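# task: produce atomic coordinates for the following.
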Amino acid sequence: MIVLDINKDIIGTQKEVHAEDGQWVSRRMLLKGDNMGFSFHETIIKANTKTHIHYQNHLEAVYCVAGNGKIEDLKTGKVHEIYDGVMYALNEHDDHNLYGGTEDMRLICVFNPPIKGTENHDENGVYPLED
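I've put the predicted structure just below:
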């Protein structure tokens, strides 16, 4: 059994990863090494920011539990509002922009395959595939 307290076990440790440009912070609670078959994160998207993301090696499901923002599908140009209670899934490795809204957005995220834990987006918005 794995039991974690985000305030005691994640925040301020190597499991709290910050975007290089400061637009998000990812608190990585379950990782590849936990052998669950997925990774589980809390991500804070800062208000009034834009992040390009294109997970070519991972699928991701995201559930918003606080704040607001938008997701823009770069293939179709369609923009979806995100707010408390909205879930989106990047089931086709969707290339997208994620925008922080008028307040920080708190997201609960699941990745498959799981990430190792230290990943940050490369210049194309991709997390590398870890062996």
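# C-alpha from now on. contacts and neighbour counts both.
Fine.
# surely residue 67 meets residue 85?
No - in this structure residue 67 lies outside contact range of residue 85 using Cα atoms under 8 Å: 10.1 Å.
# by contact count, what packs against the helix or strand in which residue 42 is found?
Using DSSP states H and E, residue 42 falls within strand 39-45. If you count contacts as 3 or more Cα pairs under 8 Å, 6 or more residues apart in numbering; DSSP states H and E, strand 39-45 packs onto strand 24-30, strand 105-112.
# still on that earlier bit, what about residue 67 and residue 85, which has more around it?
Using other Cα atoms under 10 Å, the more surrounded residue of residue 67 and residue 85 is residue 67, with 20 against 9.
# and the nearest residue to the more buried one once chain neighbours are set aside, how far is that from residue 130?
Using Cα to Cα, 6 or more residues apart in numbering and skipping residues adjacent in sequence, the residue nearest residue 67 is residue 105, 4.0 Å away. Relative to residue 130, residue 105 is positioned 28 Å away (Cα to Cα, to the nearest Å).
# could you also give me the structure for this second sequence? I'd like to compare it with the first:
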Amino acid sequence: MIVRDLNECEQTERKVVSPDGKWQSVRMLLKGDNMGYSFHITTIFAGQECQFHYQNHFESVFCMEGEGEIESREDGKVYPIKPGTLYNLNEHDRHTLRAFSELKLACVFNPPVTGQEVHNAEGAYELLD
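As a prediction, the model looks like this:
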């Protein structure tokens, strides 16, 4: 059994802040935990717009706090995000995430990340061993 506390994880290397300061991610479950996925609590700071394209991962995201929107860069559709919204990037979707207020998101990645990934120029995480 693996039990971790968010507040404790925030005080370790499991907390990763983006180089551009737009988001932070606390990676509570990682590849090394051998669960087959990783689990993160991610904060997108108010007023930020992020371009992502997870070419190597699938992601499910559940909004716990805040308001924003996600825009598909494939077809231009825009979906509101508020507490209780779940969105799933099941086709390696290119997307833009906008935070109108601070977004607190629970995220699951498959395959799991190792822990220190940040987005590359394409907005993706590289596959790391």
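# how far does the strand holding residue 42 of structure 1 sit from its chain's centre?
With Cα atoms, centre = their mean, to the nearest Å as the basis, strand 39-45 of structure 1 stands 5 Å off its chain's centre.
# follow-up on the earlier one: save the helices and strands packed on strand 39-45 of structure 1 as CSV, and put in distance to residue 52 of structure 1 too.
Putting these into CSV (distance: least, Cα to Cα, whole Å) gives the following:
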stretch, distance to residue 52 of structure 1
strand 24-30, 12
strand 105-112, 16
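# so how many other residues sit close to residue 91 of structure 1?
Residue 91 of structure 1 has 11 neighbours, counted by other Cα under 10 Å.
# related to what we said a few turns ago, in a markdown table: the helices and strands packed on strand 39-45 of structure 1, plus distance to residue 46 of structure 1 and mean neighbour count.
Shown next, in a markdown table, are these (distance: least, Cα to Cα, whole Å; neighbours: other Cα atoms under 10 Å):
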| stretch | distance to residue 46 of structure 1 | mean neighbour count |
| --- | --- | --- |
| strand 24-30 | 6 | 23 |
| strand 105-112 | 7 | 21 |
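# quick one: closest of those to residue 38 of structure 1.
Minimum separation from residue 38 of structure 1 across those (Cα to Cα) falls at strand 105-112, 4.9 Å.
# give the aligned range of the closest one in structure 2.
Residues 103-110 of structure 2 are matched to strand 105-112 of structure 1 when aligned by TM-score structural alignment.
# average offset between that stretch and structure 1?
Compared with structure 1 after the fit, stretch 103-110 of structure 2 shows a mean deviation of 0.4 Å (mean Cα distance after the TM-score superposition for structure 1).
# ok, which stretches of structure 1 are helices?
Counting by DSSP state H, structure 1 forms no helices at all.
# need the contact partners of stretch 83-96 of structure 2.
For stretch 83-96 of structure 2, the external contacting residues (Cα atoms under 8 Å, 6 or more residues apart in numbering) are 49-67, 70-74.
# now it: how far from the chain's centre is it?
How far stretch 83-96 of structure 2 lies from its chain's middle: 10 Å, per Cα atoms, centre = their mean.
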